[in-house]
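*Asks:* sequence below, structure please.
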Amino acid sequence: MGIHENKLSNSSVRLKYVKLGYHYMVSNATYVCLLPLIIALPHLFHDQFLHIFHHHDLITPSSLIALMIFLATLYFVLRPRRVYLLDFACFKPQPELMCSGETFIRQSKLADCFSEEALGFQKKILEKSGYGPKTYAAETLLEVPMKPSIAAARKEVEMVMVGAIDQLLAKTGVNVKDIGILVVNSSMFNPIPSLSAMVVNRYKLRGNILSYNLGGMGCSAGLIAIDLAQRLLQDAANSHALVVSTESMTLNYYRGNNRSMLISNCLFRLGAAAILLTNRLSDRRRAKYQLRHTVRTHKGSDDKSYECVFQQEDEEAQKVGITLSKDLLSVAGEAIKTNITMLGPLVLPISEKLLFLANLIGRKVLKMKMKQYVPDFKTAFEHICIHAGGRGVLDELEKNLGLTQWFMEPSRMTLYRFGNTSSSCLWYELAYSEAKGRVKKGDRIWQIGFGSGFKCNSAVWVALRTVDPRTEKGNPWMDEIDEFPVHVPEVSPILI
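*Replies:* Presented below is the predicted three-dimensional model:
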């Protein structure tokens, strides 16, 4: 038995190195093929240049040089401006806002609006959620009795947004008058004046700022905000863009007994992130990341996708809530598949593209019976941040993309420690990798988020420097990072 296991082990090791050799050979094939041509070029044109200079015909070389200078200038003028991420900050609420499973169920009972069956259902959801005992909830939802109001909701979002922005400005030292673009996203709370106006008023931002407020766009709106800021920066000279991602549950706590609407009560938690982007080349040396790609996918033309996350009144008491349909996982799967199909050609090494193409030809053209080849995205990225929308989605993505526990760790630990904070989740996940000291210069980071609509969006970043956690300020993980990762049981019974 031991000899057999040894043989299997040796075969696995050999197969691993064969695969690595294949990836290396194919990925560098372009350079291998071009090298002889580069070496031969001087010899090919040696006689022609000698002939030109021998006859003192300087018009041709001068014209060539002028043309090269003109084309180089044209390239630098017309190419899209590069977008850099100076830094980001995630808000960490005060300890008194912690909401364990026991606290949540106790508050639900005291709200006196749920049946025993509804309370039992919420308890089961929390037990399987993958949440730890230290996630945070809005202050109003922890009061007895609860007193939701627009004033309370404003107070909530102002606390989290200002907390994140203050940290960010302290970390970067950027003058608020240098911020020319502002994008704020919050799906469910969109007051008048808007949240973007709240930020402008609070920080006295300049009068000609390009401000945008994204509402109703779900948990993937944070990456939509990044994409919008990137597009605006490519048309603006020497500017900074502030992106703020948050969500509010104060006015969106469902008080009925419809099961599909109770799920959002259990899952959403308190949090916010602020991100500062720039297109200034002079800022590159102190920036953390460069934005390489954004890929957006919208499946809203399909009725099932459009209706799988839907705000409406319930049939029993006409109370407003957000319905999460049973089709959510399958809809999310299709949206993610479409998004990564678009992303793959941009980021995957040539070796993976060839394997995918060979598999496609085998299945579609030659009608061979074989499984669809799923590209190995671990060859394209050193870090993957998946929206911590729920344990089930993370399990499916881990399985379908063949990801290891190491790649899943930031998402799972964010779900455990902070819960689903909607569009800001991705930044808590990147902050986790930074706090662990994992982000090195040249590392590639993939953020993927999904939400109502149904939408799936991706952003790809490259680290411009190694992030030293010892010098990081305002990271929400730093004072407890040594406690992670933790084991998260399949079921965490709530004792109440």
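*Asks:* when you work out contacts or count neighbours from here on, use the C-alpha atoms and nothing else.
*Replies:* Fine.
*Asks:* neighbours of residue 45, just the number please.
*Replies:* When counting by other Cα atoms under 10 Å, one arrives at 10 neighbours for residue 45.
*Asks:* next helix or strand past the helix or strand harbouring it?
*Replies:* According to DSSP states H and E, residue 45 maps onto helix 29-54. Downstream of helix 29-54, the first helix or strand assigned by DSSP H and E is helix 59-78.
*Asks:* name the residues that touch that following helix?
*Replies:* Here helix 59-78 makes contact (Cα atoms under 8 Å, 6 or more residues apart in numbering) with residue 52.
*Asks:* now do 10 Å
*Replies:* Identification of contacts with helix 59-78 by Cα atoms under 10 Å, 6 or more residues apart in numbering yields 49, 52-53, 58.
*Asks:* one more: stretch 21-32?
*Replies:* 15-19, 35, 38, 348-354, 379.
*Asks:* residue 184 contacts residue 217, doesn't it?
*Replies:* No - Residue 184 is beyond contact range of residue 217, at 11.6 Å (criterion: Cα atoms under 10 Å).
*Asks:* on that earlier part again, a markdown table please, covering the contacts of helix 59-78 and showing neighbour count and distance to residue 29.
*Replies:* Shown next, in a markdown table, are these (neighbours: other Cα atoms under 10 Å; distance: Cα to Cα, whole Å):
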| residue | neighbour count | distance to residue 29 |
| --- | --- | --- |
| 49 | 13 | 31 |
| 52 | 14 | 35 |
| 53 | 12 | 37 |
| 58 | 12 | 38 |
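*Asks:* which one among those gets closest to residue 364?
*Replies:* residue 49 (52.0 Å; Cα to Cα).
*Asks:* now stretch 91-98: buried residues?
*Replies:* 91-93, 97-98 (16 or more other Cα atoms under 10 Å).
*Asks:* another for comparison:
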Amino acid sequence: MVGNTTKFTNFLEPLFSQLTGLLCLAILISIIIIHHATRRRPVYLFDFACFKPGDSHKCTRETFFRQMRLPGTFTEESLAFQVKMLERSGLGESTYAPSSLLSVPMNSCMAEARKEAMDAVFSSVELLLIKTGVNASDIGIVIVNCSLFNPTPSLSAMVINRFGMREGVMSYSLGGMGCSAGLIAIDLAKQLLQVHKSTYAMVVSTENMTLNGYMGNNRSMLVTNSIFRMGGAAVLLSNIPADRRRSKYELVHTVRTHKGADSRSYGCVSQEEDADGTVGVALSKDLMAVAGEALKDNITTLGPLVLPLSEQFLFLITILKKKVFLMSGVKPYIPNFTRAFEHFCIHAGGRAVLDQLERSLGLSEWHMEPSRMTLYRFGNTSSSSLWYELAYAEAKGRICRGDRVWQIAFGSGFKCNSAVWRALRAVPPPAKSNHNPWMDEIGGFPVVVPKVATLASK
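*Replies:* Here you go, the predicted model:
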């Protein structure tokens, strides 16, 4: 009997061993399948292109002042105020405006607005397709953002029609989201690329001036006339693993902060009618304070994701002193973000915005150079300004492999949005055929921007 039991045991041992091995293999395969099904797919920035209008669109300060006199709707005080704003704006003599606002008389109509949109959007997309060599029919997602011009058919439909994209392409048009809408579009593209496998997402960012110049005399609405200019950019994102070696950057983080629940934040940038029924975009006196609060919330979320532990520890100590130990007089600790990023692309919203961000983040002139030079050369091109800034850093040959880039922008609502990129390779200064908007003149930058520029002719 004992012998039979021993034989039976000897028979079961290898069987149990095989079953155990098969079970372990099944568990391992299940873990691998679950991991591949749930892991976040890398999102690569294949390349981007910025629209550079022709010389016929040049808008010098003298041209601006002449054109503002044409409608005959401004008082002398309003004209003087706009000139003052322009002199202090940080804009140079070579920014661009649409032909509708440079013609005599000015021609602000729907047809001209469409023409401005097509010039900026189509030119950016054409350059992008040339730079990447990707066929328009291979693009699976199209997102176009423009805050103040939302025609029917939509801007994304215009792109699909112009470039003959496939019927199944997913398209989105984002409107009314201000200068930070470009990063919202990037975040939306990232979310879609996590769901849809092996495809390209194209993000196009622009703004439209033709129908949105303010012709009244409310000072809170006149500022936008002086700083907004014509521009646009197109970006190609990919989640195809094979594209990693050809792409420039990998998207590391996106952080979005929305303060719309607060009435003061919600109303600080608003498109509305003045007392005479003239439509314009009003800027509240609370704008800088609201922007500061939104920035604080955004970097509070972003900081732990990007800052080294030493910086996080110092920040935590300050919070504990104020909140737990109730120590008065403790100055807030501003983390050293230069330890987290090599390059900063801060939306070129205006000189005051850049000055405030430089102080708040403790950045050097070198770090601020792409933003200041973009403001000087192209003006405030709304959400596309971040790409002119990154193009500037590339044109200067500053991007090395592994470098981290922080893009940050503000927008109506009120919003503060960030995107963090890591360079997958060094980006050499562009050749003339590279279609970088700075390529013909980068040797002349940076320039000294005077605190107050003097109008050549008044």
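*Asks:* the helix holding residue 45 of the first structure to helix 59-78, inter-axis angle?
*Replies:* Helix 29-54 of the first structure runs at 140 degrees relative to helix 59-78, counting by axes from the mean of the first three to the mean of the last three Cα atoms, to 10 degrees.
*Asks:* can you show me the helices along the second structure?
*Replies:* For the second structure, the helices defined by DSSP state H occupy 2-38, 61-69, 76-88, 99-102, 110-132, 155-163, 181-195, 219-227, 263-266, 287-306, 309-319, 351-361, 365-378, 385-395.
*Asks:* just those helices: most buried one?
*Replies:* Mean neighbours per residue, mean count of other Cα atoms under 10 Å, is largest over these for helix 385-395, with a mean of 26.
*Asks:* kindly name the residues of the first structure that line up with that helix.
*Replies:* Mapping helix 385-395 of the second structure onto the first structure (TM-score structural alignment) gives residues 425-435.
*Asks:* from residue 311 of the first structure, how far out is the aligned residue in the first structure for residue 125 of the second structure?
*Replies:* Counting by TM-score structural alignment, residue 125 of the second structure lines up with residue 165 in the first structure. According to Cα to Cα, to the nearest Å, residue 165 of the first structure stands 30 Å off from residue 311 of the first structure.
*Asks:* try residue 104 of the first structure
*Replies:* Distance from residue 104 of the first structure to residue 311 of the first structure, by Cα to Cα: 22 Å.
*Asks:* what does residue 494 of the first structure give?
*Replies:* For residue 494 of the first structure, the distance to residue 311 of the first structure equals 29 Å [Cα to Cα].
*Asks:* about what we covered before: comparing the match of helix 385-395 of the second structure with the second structure, how large is the average distance?
*Replies:* Compared with the second structure after the fit, stretch 425-435 of the first structure shows a mean deviation of 0.3 Å (mean Cα distance after the TM-score superposition for the first structure).
*Asks:* which of residue 184 and residue 217 of the first structure has more residues huddled nearby?
*Replies:* Per other Cα under 10 Å, whichever of residue 184 of the first structure and residue 217 has more neighbours is residue 184, with 25 against 20.
*Asks:* does residue 445 of the second structure touch residue 396 like I think?
*Replies:* Yes - between residue 445 of the second structure and residue 396 there is a contact at 9.0 Å, judged by Cα under 10 Å.
*Asks:* residues shared between the contacts of these two?
*Replies:* Residues within reach of residue 445 of the second structure and of residue 396 at once, by Cα under 10 Å, 6+ apart, are 370, 438.
*Asks:* ok, these two, which is more surrounded?
*Replies:* Between residue 445 of the second structure and residue 396, residue 396 has the larger neighbour count (other Cα under 10 Å), namely 20 against 14.
*Asks:* isn't the more buried one right up against residue 431?
*Replies:* No - taking contacts as Cα under 10 Å, residue 396 of the second structure lies outside contact range of residue 431: 11.6 Å.
*Asks:* which residues do those two both contact?
*Replies:* Joint contacts of residue 396 of the second structure and residue 431 (Cα under 10 Å, 6+ apart) are residue 439.
*Asks:* residue in the second structure matching residue 448 of the first structure?
*Replies:* By TM-score structural alignment, residue 448 of the first structure lines up with residue 408.
*Asks:* any idea how far residue 365 of the second structure is from the residue lying closest to that match once chain neighbours are set aside?
*Replies:* What sits nearest to residue 408 of the second structure in space, not counting adjacent residues and going by Cα to Cα, 6 or more residues apart in numbering, is residue 418, at 4.5 Å. Distance, residue 418 of the second structure to residue 365 of the second structure, using Cα to Cα: 21 Å.
*Asks:* need the residues that contact stretch 481-496 of the first structure.
*Replies:* Residues contacting stretch 481-496 of the first structure (Cα under 10 Å, 6+ apart): 100-103, 105-106, 123-132, 391, 406, 409-410, 412-413, 416-417, 432-433, 435-436, 475, 477.
*Asks:* okay, now residue 213 of the second structure: neighbour count?
*Replies:* Counted with other Cα under 10 Å, residue 213 of the second structure comes out at 20.
*Asks:* just give me the match in the first structure for it.
*Replies:* Checking TM-score structural alignment: residue 213 of the second structure goes with residue 253.
*Asks:* again with residue 449 of the second structure
*Replies:* Using TM-score structural alignment, residue 449 of the second structure lines up with residue 488 in the first structure.
*Asks:* again with residue 362 of the second structure
*Replies:* Per TM-score structural alignment, the equivalent position to residue 362 of the second structure in the first structure is residue 402.
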